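> build me a model:
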Amino acid sequence: MLIADEFFLIAHNDSRGKAKLHPSATGLGLAGALLGELVLFGQITVANGLVTVIDRRPPADALAHTVLDQLVGESQHQAVRTWLSFLAQSATGSVGERLARAGVLRRQENRRLLRTTVSYVPIDLNAVAWPATRLRALLERADPPSVPDGTLLGLVAAAGLTREVLWSAGPRAHHRLGALIQSLPAPLKELVAHTEAAVGAAVLRGAP
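Reported below is the predicted structural model:
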């Protein structure tokens, strides 16, 4: 499962598919995860506040392919914060649809008066709860987690989801989380920092 998928499940670990975060924080965290997937695929890098495409070959995943096409097509825009804000607008729906196609969630439309909202309901509650459980177990172990898992943990912390992962963990896990974020490769560490700053700014201005 890709990191944006796991982030989505941690952020919506609820039998009704209800988000644990403010919509803007959820969207920005998922936007960071979608960019993180492309960094991990070796197709973009992040440095000095800018996103740079280094490999235009389409990735196997359809959503990652779409995001890469957007980066290539709008190459005049390179600021990480610009792309986080842009991708955040559609990230929840895009990743939710990817998980629905994978059979993890079920798309559900709710009509009220003149408005239709879409939610993504778990098909198997254990599958939805697994990413948070898995990350908690990783932090309790002595072995360092993989770079993708470290990136996911960094984005979880950046978006304000730490409690969902560490609610029953001991002091060792809390300490390791901070150390892991600091030890990420430079592009991913910077991406996590920009995501955290974007989430903080959105919360301060009360973004919808």
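> going by C-alpha atoms from here, please, whenever you check contacts or count neighbours.
Will do.
> who's in contact with Gly42?
Residues counted as contacts of Gly42 (C-alpha atoms under 8 Å, 6 or more residues apart in numbering) are Ile54, Asp55.
> chain center to the longest helix anywhere in the chain, what's the gap?
Determined from DSSP state H, the single longest helix within the chain is helix 186-205. Averaging C-alpha positions (C-alpha atoms, centre = their mean, to the nearest Å) puts helix 186-205 12 Å from its chain's average.
> show me the contact partners of it.
By C-alpha under 8 Å, 6+ apart, helix 186-205 touches 24-25, 28-29, 32, 36, 39, 45-47, 49, 80-81, 84, 151, 154-155, 157-159, 181-183.
> so which of those residues are in helices?
Mapping the contacts of helix 186-205 onto helices (DSSP H) picks out 24-25, 28-29, 32, 36, 39, 80-81, 84, 151, 154-155, 157-159, 181-182.
> I have a second one here; can you model it like the first so I can compare?
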Amino acid sequence: MASAPADDLYLAAHDGIGGRALLPRQVLGVALGAALLGELMFWGRVGLAGDALAVIDDRPTADQAASTVLGMLRQPSSSLGPREWIGHLSTVIAPALVEQRLTAAGVLRQETKRRLFSSEVSLVFTDPRSPGEPATRIRTHLSYNQPLDAADLMVAGLFLATGLDEMVLDTINPRDRARLQEQFRRNLPHPLHQLVAHALGLLR
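A predicted model of the protein is given here:
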């Protein structure tokens, strides 16, 4: 895992030069919600129990975003299934958590634009090349027929679910796209496959 999947997804969904989002905020929120839940599965904190999410290890993590989501999942009143949790996180929670994490890591920074009677604060990328790195890594692995790890497979699956692949994987040829579909089908663990499917279901 090169970096946290939700971070990679956020990066890939933005233009590095102007910081413009390539996806509507609601669509990006769904993908980020699924990716944050996927991170907890990678770290063995959450699993699927039938149609429900089950907390396996409720100890706080060293990551603030993951710990926040884990704290929500372990509340006694929490009885939502994966799709409902993705929808709940997608509103403002998931984008805000990922932006906070990227800002703390120095990937994003605040920029203030002053106007005549007001000022506007926005987030910009410290390195305008960083948004292109996740998709470039995935394209390179596919072109050399190298296996993607589970994190990159989940991110690529969320590219497909959101339509982001049409913008960031548009240069891969039919052979490489077939390789991606085959790896996704064969190598992505079932719980992560389900998260991608739930995200797709919310976006239809």
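> list the buried residues in the longest helix of structure 1.
When neighbours are counted by 16 or more other C-alpha atoms under 10 Å, the buried residues of helix 186-205 of structure 1 are found to be 187-196, 198-200, 202.
> what does stretch 28-44 of structure 2 give?
By neighbour count, and taking 16+ other C-alpha under 10 Å as the criterion, the buried residues in stretch 28-44 of structure 2 are 28-42.
> which of the contacts of helix 186-205 of structure 1 are buried?
Neighbour counting over these (16+ other C-alpha under 10 Å) leaves 24-25, 28-29, 32, 36, 39, 45-46, 49, 80-81, 84, 151, 154-155, 157-159, 181 as the buried ones.
> corresponding residues in structure 1 for stretch 55-66 of structure 2?
Using TM-score structural alignment, stretch 55-66 of structure 2 corresponds to residues 53-64 of structure 1.
> just the terminal-to-terminal distance for the matching stretch.
Distance across stretch 53-64 of structure 1, first residue to last, is 13 Å (C-alpha to C-alpha, to the nearest Å).
> buried sites along that stretch?
In stretch 53-64 of structure 1, counting by 16+ other C-alpha under 10 Å, buried: Val53, Pro59, Leu63, Ala64.
> so what's the second one closest to, chain neighbours aside?
Put plainly, it is Pro59 of structure 1. The shortest distance from Pro59 of structure 1 to any residue other than its chain neighbours is 5.4 Å, reached at His65 (C-alpha to C-alpha, 6 or more residues apart in numbering).
> so that neighbour sits in a helix?
Yes - membership of His65 of structure 1 in a helix is supported by DSSP: H, G, I helix; E, B strand; the rest coil.
> that one contacts Arg56, doesn't it?
No - using C-alpha atoms under 8 Å, His65 of structure 1 makes no contact with Arg56, being 9.4 Å away.
> and stretch 186-200 of structure 2, how far out from the chain middle?
Put simply, stretch 186-200 of structure 2 sits 13 Å off its chain's centre (C-alpha atoms, centre = their mean).
> if you could redo that for stretch 10-20 of structure 1, that was the one I meant.
On C-alpha atoms, centre = their mean, the centre of stretch 10-20 of structure 1 falls 14 Å from that of its chain.
> and what of stretch 196-208 of structure 1?
Using C-alpha atoms, centre = their mean, the mean C-alpha position of stretch 196-208 of structure 1 is found 16 Å from that of the whole chain.
> stretch 20-34 of structure 1 now?
6 Å.
> got the contact list for it?
Surrounding stretch 20-34 of structure 1, the residues in contact under the criterion C-alpha under 8 Å, 6+ apart are 3-4, 7-8, 11-13, 19, 64, 67, 83-85, 87-92, 95, 152, 155-156, 158-161, 191-192, 195, 198-199, 202-203, 207-208.
> swap in stretch 73-88 of structure 1?
The set of residues external to stretch 73-88 of structure 1 that reach it, using C-alpha under 8 Å, 6+ apart, is 24, 26-32, 46, 49-52, 71, 191, 194-195, 198.
> if we use 10 Å, what do you get?
Contact with stretch 73-88 of structure 1 is made by 23-35, 46-53, 67-72, 91, 94, 190-191, 194-195, 197-199, 202, as judged by C-alpha atoms under 10 Å, 6 or more residues apart in numbering.
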